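Enquirer: For reference, the sequence and a predicted model appear below.
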Amino acid sequence: MDAQLKKGFLEFCVLAALKDADSYGYQIVKDVSTCIEISESTLYPILKRLETSQQVSTYSVEHNSRLRKYYQITDKGIGQINRFLEDWDEIEKIYKFIKGDKEDE
């Protein structure tokens, strides 16, 4: 997949991975990797951008005598997912145009 196109989808995939439950970096990589390839070195800058834009928040929990940083989606992050889903019809139309499918008229 083209890197620019992939980059656009990755943020939404990370937000979606957090939609049902808070999570930490390694688990997010495992969850997102089921649909699109992502590495930890790609994930952490995305999480930082999402945190800076207040789409996720963080907290730490002790795990095996170490602090593990958890990420939690915010209302702003949920809104971002909802806007993506609202735009899906337009994305699908672009896909069909590129593929050469003609819509029934």
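Expert: Sure, I can see it.

Enquirer: use CA for all of it now, contacts and neighbours both
Expert: Noted.

Enquirer: what ranges do the strands span in this protein?
Expert: With DSSP state E as the criterion, the chain has strands at 23-24, 56-63, 66-73.

Enquirer: Out of those, the one nearest residue 102 is which?
Expert: strand 66-73 (38.2 Å; Cα to Cα).

Enquirer: Going by contacts, tell me the helices and strands next to that closest one.
Expert: Secondary-structure packing of strand 66-73 (3 or more Cα pairs under 8 Å, 6 or more residues apart in numbering; DSSP states H and E): helix 3-19, strand 23-24, strand 56-63.

Enquirer: next, the one to line up against it:
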Amino acid sequence: MGKQMTEMLKGTLEGIVLALLAEQPAYGYEITTRIRDHGFIDIAEGTIYALLVRIEQKHLVDVEKVPSEKGPPRKVYTLNATGRQELEEFWKTWSFLVQHIERLNTSTTTPTKTEEN
């Protein structure tokens, strides 16, 4: 993954994780697997775990410790009402950005009159 992709992904990863949790509760490794299943294959588990700590501290999720067949209990993250509001705001912002960036992309790929001559 290129540096530009990595930087852009950093700014959207929280929204991606919140969107996955809106579908269903999950624990850290499961979230990482689901992100990779959506094509984001180069994301390190450590990145996701650090993000989960941040969204827990921001009170965007509820956390329940669930016994695991192997090892210590797992922390299962469930999107709460505050997290749903944050996700809604993320999608509004995303839509705004996509619309305006696409407009820029269209204007830069269309030849101007001076370029046509």
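Expert: Arrived safely. Note that the coordinates shown come from a computational prediction; the quantities given were computed from them, not determined experimentally.

Enquirer: Just the TM-score for the two chains, thanks.
Expert: Overlay of the two chains. TM-score (TM-score structural alignment, normalised by the length of the first structure): 0.83; 102 aligned residues with a Cα RMSD of 1.9 Å.

Enquirer: before we move on, back to that, so of the helices and strands packed on strand 66-73 of the first structure, which one's packed in deepest?
Expert: Counting by mean count of other Cα atoms under 10 Å, strand 23-24 has the highest mean neighbour count of these, with a mean of 18.

Enquirer: Measure the mean distance from it to the second structure post-superposition.
Expert: Following the fit onto the second structure, the mean deviation recorded for strand 23-24 of the first structure is 0.5 Å by mean Cα distance after the TM-score superposition for the first structure.

Enquirer: Residue in the second structure paired with residue 47 of the first structure?
Expert: Aligning on TM-score structural alignment places residue 47 of the first structure opposite residue 52 in the second structure.

Enquirer: If you could redo that for residue 60 of the first structure, that was the one I meant.
Expert: For residue 60 of the first structure, the residue aligned by TM-score structural alignment is residue 65.

Enquirer: related to what we said a few turns ago, contacts only, for the match of residue 47 of the first structure.
Expert: Going by Cα atoms under 8 Å, 6 or more residues apart in numbering, residue 52 of the second structure touches residue 28.

Enquirer: what does the one 10 residues further on give?
Expert: For residue 62 of the second structure, the contact set (Cα under 8 Å, 6+ apart) comprises 56, 77-80.

Enquirer: And residue 41 of the second structure, by the same measure?
Expert: residue 35.

Enquirer: is it true that residue 78 of the first structure touches residue 20?
Expert: No - with contacts counted by Cα atoms under 8 Å, residue 78 of the first structure stays clear of residue 20, the gap being 10.6 Å.

Enquirer: Those two: who's more crowded?
Expert: Set residue 78 of the first structure next to residue 20 and count neighbours by other Cα atoms under 10 Å: residue 78 wins out with 18 against 10.

Enquirer: aligned partner of that one in the second structure?
Expert: In the second structure, the residue matched to residue 78 of the first structure (TM-score structural alignment) is residue 84.

Enquirer: so how far is residue 90 of the second structure from its match?
Expert: Note on residue 84 of the second structure: its distance to residue 90 of the second structure, by Cα to Cα, to the nearest Å, is 10 Å.

Enquirer: Just give the nearest non-adjacent residue to the most centrally placed residue in the second structure, would you?
Expert: Centroid-nearest residue in the second structure, with Cα atoms, centre = their mean: residue 16, separated by 2.0 Å. Spatial nearest neighbour of residue 16 of the second structure, chain neighbours left out: residue 35 (7.9 Å); criterion: Cα to Cα, 6 or more residues apart in numbering.
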